[in-house]
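1. Got a predicted structure plus its sequence, pasted below:
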Amino acid sequence: MASNKWVVFNFVSFQLWWWACILSAKPGLGWAVLLLVIAACCVHLQWIESWRHALPLLITTLLGCILDQIAYTLGWLSFKHHHTWPAFIPLWMIALWLAFSMTLNVSMRWLQGRIILAAILGGMFGPLAYLGAQQLKVIDLPSSSWSLLWVTVEWAVVMPLLLWIRRRFNETLSTGPT
């Protein structure tokens, strides 16, 4: 379990990663921010968790990317300044999901056993992040009611699911061979 200083560091660093990912969209620096977040993830695994926790980080990133890809494909989410591989979500969004994955077992660990609270908080703060990105003109929620409904449901479902995955993974590690 991470110490309080790592919990605070993890929370603050995610806020900085959110801004870095969002601000990298306009100048087309998705590759750069993705590489930086991958490097930060390696440092995170080395110093805070352990390399045995790489799998749930990848699962979180993949699941989040799949859900945003569905919304993007259905036209409920669009990305401005998106020129690299336009059939897929942009690299900065993949980086953002990877950065988010590093919070689930550190600064958000306290939510792992609180599924209903996680759903409520996910359903509230997930859409706020997307609305914030829309205000910064890097994403668009074109069909505002459907788009916002999708993001709200996505986060109300995915937040408890991802926290449950992390909790189960932690339990498996604690009972499995060393």
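-> Okay, I see it. All of these numbers come straight from a predicted model, not from anything done at the bench.
2. Only C-alpha atoms from now on, for both contacts and neighbour counts.
-> Noted.
3. Can you mark which positions in the helix or strand that contains Ile22 are buried?
-> Using DSSP states H and E, Ile22 sits within helix 4-25. Within helix 4-25, the residues that qualify as buried are 6-7, 10-11, 13-14, 17-18, 20-25, counting by 16 or more other C-alpha atoms under 10 Å.
4. Ok, stretch 25-34 next?
-> If you call a residue buried by 16+ other C-alpha under 10 Å, then stretch 25-34 has these buried ones: 25, 28-31, 33-34.
5. circling back: which elements pack onto the helix holding Ile22?
-> helix 30-47, helix 91-101 (3 or more C-alpha pairs under 8 Å, 6 or more residues apart in numbering; DSSP states H and E).
6. A further structure is provided below for comparison with the first:
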Amino acid sequence: MSHAYGFSWRAFIGFQASWFALIYWQYLALLPVALYAAYAIWRLPTKGQLAVIAVFVLGVVVDSLLVASNIIQFVGSNGLPLWFVLIWLVFAIAAVEFMAAMLKPIWLAVLLAGVGGPLSYFSGAKLSQHLLLFPQNEISWLVLIAVWSVIGVVLGQTRSLYVPVN
């Protein structure tokens, strides 16, 4: 199946709708979001699918380390809840399909990811009725900014590994 990497409305809307559904309804949204994710991954070429898996694993490992370090915390869970793990999968799809293209310049990757990532956690915490907590307050925010800045740079700089050069 051929795939043109660039801006994808399906990927943009799919990510936004999935993120909102998982944050707001958590476990009730698992099946529809999992079906969307399976469809989106199926549409990607093999290198894109492998990139999604790599970003997904990276994200789950990073956030698991943040939970273990008490930077973030989930009410009623000692680790990452399944609905949050699924957010990483739909993020990985969106990152591979269109987000990483915007993150090629390092300064822009640091800016966009360093602001956008932590804001996503903050707004997610508010919408989920505070199921996500930041136990170390300002330190939690500084760590999230630093971590997401690095994630943005990695996404932007590794895009050439799975996108064909024209």
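-> All right, it came through fine. Please read these numbers as outputs of a predicted model, since none were measured by experiment.
7. about what we covered before: of the helices and strands packed on helix 4-25 of structure 1, which stretch is the most buried?
-> helix 91-101 (a mean of 24; mean count of other C-alpha atoms under 10 Å).
8. mean shift of that helix relative to structure 2?
-> Here helix 91-101 of structure 1, set against structure 2 after superposition, deviates by a mean of 0.7 Å using mean C-alpha distance after the TM-score superposition for structure 1.
9. For the aligned partner of Phe100 of structure 1 in structure 2, which residues are in contact?
-> By TM-score structural alignment, Phe100 of structure 1 lines up with Phe91 in structure 2. Neighbouring residues of Phe91 of structure 2 by C-alpha atoms under 8 Å, 6 or more residues apart in numbering: 15, 56.
10. Can you give me the distance of Phe91 of structure 2 to Val85 of structure 2?
-> 10 Å (C-alpha to C-alpha, to the nearest Å).
11. Contact partners for Trp51 of structure 1?
-> By C-alpha under 8 Å, 6+ apart, the contact list for Trp51 of structure 1 reads Leu45.
12. Which helix runs longest in structure 1?
-> Ranked by number of residues, the top helix in structure 1 under DSSP state H is helix 144-175.
13. With distance to Gly75 of structure 1 added, can I get the buried residues of stretch 25-34 of structure 1 in CSV?
-> Below are the buried residues of stretch 25-34 of structure 1 laid out as CSV (distance: C-alpha to C-alpha, whole Å):
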residue, distance to Gly75 of structure 1
Ala25, 19
Gly28, 21
Leu29, 23
Gly30, 21
Trp31, 24
Val33, 25
Leu34, 24
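14. Among the residues you listed, which one sits closest to Tyr130 of structure 1?
-> Ala25 (13.7 Å; C-alpha to C-alpha).
15. quick one: contacts for the closest one?
-> Shown in contact with Ala25 of structure 1 (C-alpha under 8 Å, 6+ apart): 80-82, 92, 138.
16. Neighbour-wise, give me the winner out of the residues you listed.
-> The most neighbours of any of these, using other C-alpha atoms under 10 Å, belong to Trp92, which has 26 neighbours.
17. Spatially nearest residue to it (excluding sequence neighbours)?
-> Spatially, and ignoring its direct neighbours in sequence, Trp92 of structure 1 is nearest to Gly30 (4.5 Å; C-alpha to C-alpha, 6 or more residues apart in numbering).
18. what sits against that neighbour?
-> With C-alpha under 8 Å, 6+ apart, Gly30 of structure 1 has these contacts: 21, 24, 90-92, 95.
19. Ala95 of structure 2 too?
-> Ala95 of structure 2 neighbours (C-alpha under 8 Å, 6+ apart): 52, 155.
20. Now do it against Gly59 of structure 2, distance only.
-> Separation of Ala95 of structure 2 from Gly59 of structure 2 (C-alpha to C-alpha): 11 Å.
21. I'd say Glu97 of structure 2 and Trp9 touch.
-> No. Using C-alpha atoms under 8 Å, Glu97 of structure 2 is not in contact with Trp9, being 10.1 Å away.
22. Tell me the residue in structure 1 aligned with Val115 of structure 2.
-> Matched to structure 1 by TM-score structural alignment, Val115 of structure 2 sits across from Met124.
23. Please identify the helix or strand for that match.
-> Element membership for Met124 of structure 1, per DSSP H and E: helix 115-135.
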